[in-house]
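>>> kindly generate the corresponding structure for this input.
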Amino acid sequence: MSTLRSAKVNRLRSSTPSSASSRSGQSPRIGASLRQRPWLERAVRLVAKLITLSFLLSFGWVVLLKYLPVSFTPLMISRKLEAMGEDQDSRLYKNWTPYESISKEVALAVVASEDQAFPAHWGFDFDEIQDAIKDNQHRKRPRGASTISQQVAKNVFLWNGRSYLRKGLEVYFTFLIELIWGKERILEVYLNVAETGPLTFGVEAASRRYYGHSAQSLTRTEAARIAAVLPNPRLFSIKKPSAYTQKRTRQIARQMRYLGGRAYLKNL
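Alright, predicted model coming up:
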């Protein structure tokens, strides 16, 4: 019996280090590996610092733009450089205008046209995303499902183009502006930075350039026409609307009525 008891004790003792090792996980091995390779340890620390710094800078940038006008976006700069490269007039038409000074007809028009679930979602319309995925299986030209929040995140903070990196950053900035800015500020920025014509950004600049008056006095039809060109303002024209643009304008005006008019945006 004593021999059997001693064998059990020895087995327990021999198993103790491996059990402790399994409980500790892989961190001792990783730590040892890093110590054996000083350059790898320095690289890991550098990457960690860069990630932390990037987060702090982006967070601070978003907080700052909650209160300051968005004077320039990457898209504005890109359009200006294109015009300069083609020896064209590169003047940008833009007039930052507070939300209170913009007709709620145009605010409603862009929501009716671009993102009817805007007041309710948290930056992403998952139902619309699923519908777009299904539709795109049968379409030559894929349709997007970006919300107004996603478009603002892309226009204000990111570059043009398609990549997993840019899409991932779009998700990140969309989450931040929904959390920090709130719906009214997001819509205010969208109405000021959206491309509305050649070298023209924002509804105030479009209203003055194409209608001859401020965005505060936009009619429902005028507002709907601005919204109608937003998918491709370099192809569609507010000043010289095509048959398609006129048809789309009427459709948006009907949607504005179905949504209940300006009251739809009352509680942003």
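
>>> from now on I want contacts and neighbour counts done on CA atoms only, so please keep to that.
Noted.

>>> host element of Lys110?
For the record, residue 110 is Val, not Lys. Under the criterion of DSSP states H and E, Val110 resides in helix 104-114.

>>> how far is that helix from where the chain is centred?
Counting by CA atoms, centre = their mean, to the nearest Å, helix 104-114 is centred 18 Å from the centre of its parent chain.

>>> over to stretch 210-229?
25 Å.

>>> next, the buried residues of that stretch.
By neighbour count on 16 or more other CA atoms under 10 Å, the buried set for stretch 210-229 is 214-218, 220-229.

>>> same thing with stretch 189-209?
For stretch 189-209, by 16+ other CA under 10 Å, it's 189-207, 209.

>>> packing partners for the helix holding Val110?
helix 220-229, helix 243-258 (3 or more CA pairs under 8 Å, 6 or more residues apart in numbering; DSSP states H and E).

>>> would you turn those helices into CSV with distance to Asp131?
Output for the helices and strands packed on helix 104-114, formatted as CSV (distance: least, CA to CA, whole Å):
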stretch, distance to Asp131
helix 220-229, 21
helix 243-258, 19
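
>>> one more, for comparison:
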Amino acid sequence: MKGLLRWMLLVLVAALALQLFFIVRIATMAVIAPQSTAFQRSEAWRIASEKHQLRWRQQWVPYARISDNLKRAVIASEDGSFTNHDGVDWEALEKAWQRNAKAEEQVARQAAQQAARRSASRAGAAAARPLKAPKIVGGSTITQQLAKNLLLSGERTLVRKGQELVLTFLLERMLNKERILEIYLNSVEWGEGVFGAEAAAQHYYRKSAAQLSAYESARLAVMLPRPRYFEKLPNSGYLASRASTIAARMRDAELP
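This is a model prediction of the structure:
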């Protein structure tokens, strides 16, 4: 019994020490720009392992040297209520949960229909069309995305999601919205080995982040959920269409 209690105490101390580390790390970000994020280091390792070369383009630029067009485009595309919520947009999260549940139900119905058709077939082996996996919608805010990318692994577990929420609230309490957006725009992925607004602007448009136009910014914002995918499809019709939609919404995006 004493051994079990000692083990539980060690786990508790370790958990508290980890939270203290996170608090200190976030507190330093108020004045010191993070050199890298957990996601960036993971990507650098993946690229180096697969391609035997290190590709990492990133150049930190202060908030004032990032085009307001890009700030508005990212907010309009990723988190329309960024300046008003406390880190989590509960309404958007609920809607995302409902959409995901409906998508999973639809796939389950399609699977049941396929099974029924196969059993009704005289041969009992009707050709089965492969089912598309349901499209999962996240509903994460900019602060949540930053919390995940900065300090956490990419695994999807309840424990990691719980830690993400704790870090989200810490970021919101210890940093202002402008600083959160500044760190996000300087660290988010915009292609394979391309991180941050300045690297993205140079990579795609051969200009600085301060010079990005409204439409260029909208295209970059639309790329964020799948940057490596869209990097390979620069002439994507969806990318152009969605960018036009985001450009029209930008005027309503509120900056911190």
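
>>> ok so, going back, of all the helices and strands packed on helix 104-114 of the first structure, which one comes closest to Val47 of the first structure?
Nearest of those to Val47 of the first structure, taken as CA to CA: helix 220-229 at 43.1 Å.

>>> so where is the closest one in the second structure?
The alignment of helix 220-229 of the first structure onto the second structure (TM-score structural alignment) covers residues 214-223.

>>> what about that stretch, how far off from the first structure?
In the superposition with the first structure, the aligned residues lie an average of 0.6 Å away from stretch 214-223 of the second structure, counting by mean CA distance after the TM-score superposition for the first structure.

>>> ok, residues contacting that stretch?
69-70, 73-74, 77-78, 190, 200, 230-231, 239-240, 242-244, 246-247 (CA atoms under 8 Å, 6 or more residues apart in numbering).

>>> now the aligned partner of Pro142 of the first structure in the second structure, what's its secondary structure?
Using TM-score structural alignment, the equivalent of Pro142 of the first structure in the second structure is Ile136. Following DSSP: H, G, I helix; E, B strand; the rest coil, we place Ile136 of the second structure in the coil state.

>>> how far away is the residue mapped onto Ile26 of the second structure from the first structure from Leu75 of the first structure?
Aligned by TM-score structural alignment, Ile26 of the second structure pairs with Val62 of the first structure. Here Val62 of the first structure is placed at a distance of 18 Å from Leu75 of the first structure (CA to CA, to the nearest Å).

>>> just want to know which of these two has more residues nearby.
Between Val62 of the first structure and Leu75, counting by other CA atoms under 10 Å, Leu75 is the more crowded of the two (21 against 18).

>>> quick check: that one touching Trp159?
Yes: Leu75 of the first structure is in contact with Trp159 according to CA atoms under 8 Å; the separation is 7.1 Å.

>>> what sits against Asn192 of the first structure?
Lys94, Asn95, Trp96, Thr97, Phe201, Gly202, Val203, Glu204.

>>> need those residues in JSON lines (columns: distance to Ser19 of the first structure and secondary structure).
Converted to JSON lines, the contacts of Asn192 of the first structure look like this (distance: CA to CA, whole Å; DSSP: H, G, I helix; E, B strand; the rest coil):
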{"residue": "Lys94", "distance to Ser19 of the first structure": "67", "secondary structure": "strand"}
{"residue": "Asn95", "distance to Ser19 of the first structure": "68", "secondary structure": "coil"}
{"residue": "Trp96", "distance to Ser19 of the first structure": "65", "secondary structure": "coil"}
{"residue": "Thr97", "distance to Ser19 of the first structure": "66", "secondary structure": "coil"}
{"residue": "Phe201", "distance to Ser19 of the first structure": "64", "secondary structure": "strand"}
{"residue": "Gly202", "distance to Ser19 of the first structure": "64", "secondary structure": "coil"}
{"residue": "Val203", "distance to Ser19 of the first structure": "67", "secondary structure": "helix"}
{"residue": "Glu204", "distance to Ser19 of the first structure": "69", "secondary structure": "helix"}
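
>>> among those, which pair sits farthest apart?
Thr97 and Phe201 (11.5 Å).

>>> where along the stretch 51-200 of the first structure do the helices fall?
74-85, 104-114, 126-136, 148-157, 164-180, 183-193 (DSSP state H, counting those that start in this stretch).

>>> identify whichever of these lies nearest to Arg45 of the first structure.
Among the helices of the stretch 51-200 of the first structure, the nearest to Arg45 of the first structure by CA to CA is helix 164-180 (22.1 Å).

>>> pull out the buried positions in the closest one.
Across helix 164-180 of the first structure, burial judged by 16+ other CA under 10 Å covers Glu170, Val171, Phe173, Thr174, Phe175, Leu176, Ile177, Glu178, Ile180.

>>> the fourth one contacts Thr147, correct?
No: proximity of Thr174 of the first structure to Thr147 does not meet the contact threshold set by CA under 8 Å, at 9.5 Å.

>>> shared neighbours, the two?
Gly123.

>>> would you reformat the helices of the stretch 51-200 of the first structure as a markdown table and include distance to Pro38 of the first structure?
Below are the helices of the stretch 51-200 of the first structure laid out as a markdown table (distance: least, CA to CA, whole Å):
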| stretch | distance to Pro38 of the first structure |
| --- | --- |
| helix 74-85 | 39 |
| helix 104-114 | 52 |
| helix 126-136 | 46 |
| helix 148-157 | 36 |
| helix 164-180 | 30 |
| helix 183-193 | 46 |
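
>>> so which of those is nearest Leu68 of the first structure?
Leu68 of the first structure sits nearest to helix 183-193 of all the helices of the stretch 51-200 of the first structure, at 10.2 Å, using CA to CA.

>>> that closest one aligns to what range in the second structure?
Taking TM-score structural alignment, helix 183-193 of the first structure hits residues 177-187 over in the second structure.

>>> how big's the offset between that stretch and the first structure?
Stretch 177-187 of the second structure sits 0.6 Å off on average (mean CA distance after the TM-score superposition for the first structure).

>>> just stretch 240-247 of the second structure next, same as before
With mean CA distance after the TM-score superposition for the first structure, stretch 240-247 of the second structure departs from the first structure by a mean of 0.6 Å once superposed.

>>> list the contacts of the match of Pro142 of the first structure.
Contacts of Ile136 of the second structure (CA under 8 Å, 6+ apart): Asn100, Ala103.
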